[in-house]
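A.B. asks: Any chance you could fold what I've pasted below:
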Amino acid sequence: MKHQGFAKKSLIALAVVGAFSGSAFAADSVQLYGIIDMGVGHFTGIAPSNTTAAPGSTASYTGLMSGVVAGSRIGLKGTEDLGGGLKAIFKAETGFCPAGTNQTGAGTSGYCTGGSFMGRTTMLGLQGSFGTVQMGRYFTSMFTNEINYDPFQAGFTGAYSNFSLGIFGLNGDAIGSLLRSNQTITYISPSLAGLTVRADYSFNTGAATDPINTAGNKTTMWSLDGNYAIGAATVGANYTKVSNITVNASGANTGAYKVWQAFGSYDLGVAKLMGIYERGTADYYSGNDSSWLVGTTVPLGAGMIMASYGQYSSSLSNTVALSKSTAKQYAIGYSYNLSKRTMLYTSYAHINNDSAAVDRLGTALAVNTATNSNAGVTGQGSSGFAVGILHSF
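C.D. replies: Below is the predicted model:
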């Protein structure tokens, strides 16, 4: 009798939950989604984490990664029809570490990507014939282009983000990265004869724990992005400016970092060609930094071959003029779709760092995945190889 009573109560509870869910979501489209990506990666030529290591020494690492192609995540997204062609849209997404957090260069957040709970993407907006207006925390337009016009889509071991200005520009001394922005409002236009325009403004791109920097100025960002598609070709440009950042020796938060970005692709059918170019300048700095990539994807049955070559260079200096330092990367990879939701993959990439420091902090580049961020060693090469599986749901 005890078990029968428990079963009866359980059925009643399920009925109540079902009735509540039906009334709450009757007019809505709500989807639970996610990615679980795990692969074994092997890296050489990375900077040792031991601060007592001899200058110029390198280390190697082999481990199971919580996201080689893409950061593992889980989220909710949905729409509500408000009538008259107007919709409310939302998305809330958090990263997680299916292989554990002891991953080289993955930081200390315990979320592997995003930095905090629901830290990857949190967005609410309205969508209609006028386009889309949204707000929250999400990828910048600059990084979105790096995903769309990189054969490796900012993942694998051959990602453009290993040396792009979206990740590496003024890394450490100013803004950390232009990957995601906080407190952002965005307008995205509908397609106008193939032209789509996006405008972003961030009231404060800084960390939540430091909303106002030491000079009392918030670090703000705005960007304007245009993408034009005609037939098999797409071309576009982006301008991004981050203001009130620390870029001079006095520590005054009055400078700005500005990046121009151009991108394009052409689909030949048997292969797709693509490329990106970025150039950045900073107040109180002489010189500039730049990066570029050319690449291709080649469909092969249920799989795809990816290949790219790119370069990062910098002469930015807030002290004395520097000779332009350079890092070069070549990469190749292959993915195979077991189904619409499950993919096997492998990739290899190598970076050559020249004998000069790559950025103002004396940090060189290294090959990484979508979820780790090792540093390289000046004058040394860095390589990365990975093989794994990705499942989306």
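
A.B. asks: From now on I want contacts and neighbour counts done on CA atoms only, so please keep to that.
C.D. replies: Will do.

A.B. asks: Okay, helices next: where are they in the stretch 51-200 of the chain?
C.D. replies: Secondary structure of the stretch 51-200 of the chain, counting by DSSP state H, counting those that start in this stretch: helices at 141-148, 165-168.

A.B. asks: of all those helices, which lies closest to residue 304?
C.D. replies: helix 141-148 (15.7 Å; C-alpha to C-alpha).

A.B. asks: Identify the residues contacting that closest one?
C.D. replies: Contacts of helix 141-148 with the rest of the structure, by C-alpha atoms under 8 Å, 6 or more residues apart in numbering, involve 153-154, 160-161, 166, 178-180, 198, 200, 223, 225, 238, 240, 261, 263, 276.

A.B. asks: hang on, the earlier thing: got the helices of the stretch 51-200 of the chain as CSV, with mean neighbour count and distance to residue 254 columns?
C.D. replies: Shown next, in CSV, are the helices of the stretch 51-200 of the chain (neighbours: other C-alpha atoms under 10 Å; distance: least, C-alpha to C-alpha, whole Å):
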stretch, mean neighbour count, distance to residue 254
helix 141-148, 21, 23
helix 165-168, 24, 21
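
A.B. asks: can you list those helices in CSV and add distance to residue 348?
C.D. replies: Below are the helices of the stretch 51-200 of the chain laid out as CSV (distance: least, C-alpha to C-alpha, whole Å):
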stretch, distance to residue 348
helix 141-148, 18
helix 165-168, 20
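
A.B. asks: nearest to residue 185, of those helices?
C.D. replies: Ranked by C-alpha to C-alpha, the member of those that lies closest to residue 185 is helix 141-148, at 11.8 Å.

A.B. asks: you'd agree residue 10 is in a strand?
C.D. replies: No: counting by DSSP: H, G, I helix; E, B strand; the rest coil, residue 10 is located in no strand; its state is helix.

A.B. asks: From residue 3, how far off is it?
C.D. replies: Taking C-alpha to C-alpha, to the nearest Å as the measure, residue 10 falls 11 Å from residue 3.

A.B. asks: Next, the second sequence, to be compared with the first:
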Amino acid sequence: MKKVFFVVAIGALTNVAHAQSTVTLYGIVDEGINYNSNSGGHPLFNMSSGVLSGSRFGLRGSEDLGGGLKALFNVENGFDATSGKFSQGGLLFGRQAYVGLSNIRWGSATLGRQYDALVDYVGVLGAADQWGGYIVAHAGDIDNFNNAFRSNNTVKFSSANFGGLSFGGTYSFGGVAGQFTQNQIWSLGAGYNRGPLVLGVGYLNARTPSNAGGLMGNNTTTATASVVSNPIYAGFTSANTYQVAGAGAAYRFGATTVGATYSNIKFMNLGANGNSSFRAGETATFNNAELNFKYQITPALLLGAAFDYTRGSSVVQTNGVENRGSDYYQGALAADYFLSKRTDVYVVGVYQKASGTNSRNQNAVAAINSLTASNSDRATNVRIGIRHKF
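C.D. replies: Now for the predicted structure:
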């Protein structure tokens, strides 16, 4: 019996030794000073956090289970370095929080609060994700390329890399008894990255998006109709379905990279999920196109430039009058200098011009993403910042 017990004990210890695990603490602190030419009708100088990269800290880890299988997790908090407050509506791990399994041959399956496939495969090709930060995101981040809205209750699959090709998808449970599709979110995406060429396609579909627990309500505990304030689409939050189809590409010529993205955005069946000033069943459609450019002058100095155009379709109001839609023209420039591998200083400038009639049936005003909207058709924002990664 002693021999048997000894053999079993040795076997157990051997298994524990093989189950190697790692845990990493990481983060970013991004802080800077801004000038906004028109913040609700007045010029504004202020300090803010997390423009180029959201300020954050997180823990990620994995455990080797043998045979190419690993358990993994990631919990990531967003915070405002200016005030010390939590970001993402005060959520403790508002950026992401998930656990799952990965296989070296096939990919990973994870459960929790996660990014959708459109963000993973197409959003990364936009100027905002590469060098501009959230103020360079498409007008109001209307296509969610910059991850303004995150998915709760999500099952996610991300494939391994097959010769440069990868793909994935998400499904988010609505969690409402008797209402299978309420708050439901799903997405699909695929990408190709090999040599100088990068390609990405993606699709996102969210039901009852403005509900608490819906896609646009996942950063708060209140109904999003009162939270989505950007006039570009605040008047469309009564939609039953929010849908985005997008594609992007980038090609590198030595130190120069040229890229482009396109997205088609629909707020479908207006009035089905709340009060609306538009005729029941109407669909508000936007098309967005971006051209971006970056030049790595030296290993330490990066320059970026981008132009973005957002076009809104006409929508019929409840009184029968046609809202002809709005247009947004946006240009951005940036310079980023790395003092070390972990610390850089940067300047980003963005200019936006609006025309037409917005979702509130008012003259369209400039509304740079995540900033207080202008009271005119134009706005400029300039930021000087420092970012440290740890």
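
A.B. asks: TM-score for the pair, please.
C.D. replies: TM-score of the superposed chains, computed with TM-score structural alignment, normalised by the length of the second structure, equals 0.77; 332 aligned residues with a C-alpha RMSD of 3.1 Å.

A.B. asks: if we can go back for a sec, and of the helices of the stretch 51-200 of the first structure, who's closest to residue 289 of the first structure?
C.D. replies: helix 165-168 (7.9 Å).

A.B. asks: so who does the counterpart of residue 119 of the first structure in the second structure touch?
C.D. replies: The equivalent of residue 119 of the first structure in the second structure is residue 94 (alignment by TM-score structural alignment). Contacts of residue 94 of the second structure were listed using C-alpha under 8 Å, 6+ apart, and they are 76, 77, 78, 87, 88, 219.

A.B. asks: Mind doing that once more with 10 Å?
C.D. replies: 56, 75-79, 86-88, 113-114, 150, 152, 218-220 (C-alpha atoms under 10 Å, 6 or more residues apart in numbering).

A.B. asks: With residue 269 of the first structure instead?
C.D. replies: Going by C-alpha under 10 Å, 6+ apart, residue 269 of the first structure touches 232, 298, 299.

A.B. asks: and the last one, which of the three is it?
C.D. replies: Here residue 299 of the first structure takes the strand state, with states given by three-state DSSP.

A.B. asks: So what does it match up with in the second structure?
C.D. replies: Going residue by residue (TM-score structural alignment), residue 299 of the first structure aligns to residue 296.

A.B. asks: One more: the first one?
C.D. replies: Structural alignment (TM-score structural alignment) places residue 232 of the first structure against residue 196 in the second structure.

A.B. asks: show me what contacts the closest residue to that match other than its chain neighbours?
C.D. replies: For residue 196 of the second structure, ignoring the flanking residues on the chain, the nearest one in space by C-alpha to C-alpha, 6 or more residues apart in numbering is residue 252 at 4.8 Å. Under the criterion of C-alpha under 10 Å, 6+ apart, the neighbours of residue 252 of the second structure are 195, 196, 197, 198, 258, 259, 293, 294, 295.

A.B. asks: tell me which of those is nearest to residue 331 of the second structure?
C.D. replies: Of all the contacts of residue 252 of the second structure, the one with the least separation from residue 331 of the second structure (C-alpha to C-alpha) is residue 293, at 11.7 Å.

A.B. asks: Now that closest one: which helix or strand?
C.D. replies: Secondary structure assignment for residue 293 of the second structure, by DSSP states H and E: strand 284-298.

A.B. asks: Between strand 284-298 and the next helix or strand after that strand, find me the angle.
C.D. replies: Moving toward the C-terminus from strand 284-298 of the second structure, the next helix or strand (DSSP H and E) is strand 301-312. Between the direction of strand 301-312 of the second structure and that of strand 284-298, the angle (axes from the mean of the first three to the mean of the last three C-alpha atoms, to 10 degrees) works out to 170 degrees.

A.B. asks: In what element of secondary structure is the closest residue to residue 328 of the second structure other than its chain neighbours found?
C.D. replies: With C-alpha to C-alpha, 6+ apart as the measure, residue 354 is the residue that lies nearest to residue 328 of the second structure, at 4.5 Å, once sequence neighbours are left out. Assigned by DSSP H and E, residue 354 of the second structure falls within strand 343-356.

A.B. asks: thinking again about what came up before, switch the contacts of residue 269 of the first structure over to TSV, and while doing so, append distance to residue 335 of the first structure and neighbour count to every line.
C.D. replies: Supplementary listing: those in TSV, determined by distance: C-alpha to C-alpha, whole Å; neighbours: other C-alpha atoms under 10 Å:
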residue	distance to residue 335 of the first structure	neighbour count
232	23	11
298	11	18
299	10	16
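
A.B. asks: Which single one of the residues you listed is nearest to residue 282 of the first structure?
C.D. replies: Using C-alpha to C-alpha as the measure, the one of the contacts of residue 269 of the first structure that approaches residue 282 of the first structure most closely is residue 232, at 36.0 Å.

A.B. asks: who's in contact with that closest one?
C.D. replies: Residue 232 of the first structure sits next to 265, 266, 267, 268, 269, 272 when contact means C-alpha under 10 Å, 6+ apart.

A.B. asks: residues touching the corresponding residue of the second structure for the first one, list them.
C.D. replies: For residue 265 of the first structure, the aligned position in the second structure is residue 250, judged by TM-score structural alignment. Listed by C-alpha under 10 Å, 6+ apart, the contact set of residue 250 of the second structure reads 125-126, 193, 196-200, 257-261, 291-293.

A.B. asks: Three-state assignment for the residue lying closest to residue 250 of the second structure once chain neighbours are set aside, please.
C.D. replies: In space, residue 250 of the second structure comes closest to residue 259 once its chain neighbours are excluded; the distance is 4.0 Å by C-alpha to C-alpha, 6+ apart. For residue 259 of the second structure, the secondary structure call by three-state DSSP comes out as strand.

A.B. asks: before we move on, back to that, just send the contacts of residue 269 of the first structure back as CSV, with distance to residue 349 of the first structure too.
C.D. replies: Rendered in CSV, the data for the contacts of residue 269 of the first structure read as follows (distance: C-alpha to C-alpha, whole Å):
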residue, distance to residue 349 of the first structure
232, 28
298, 18
299, 20
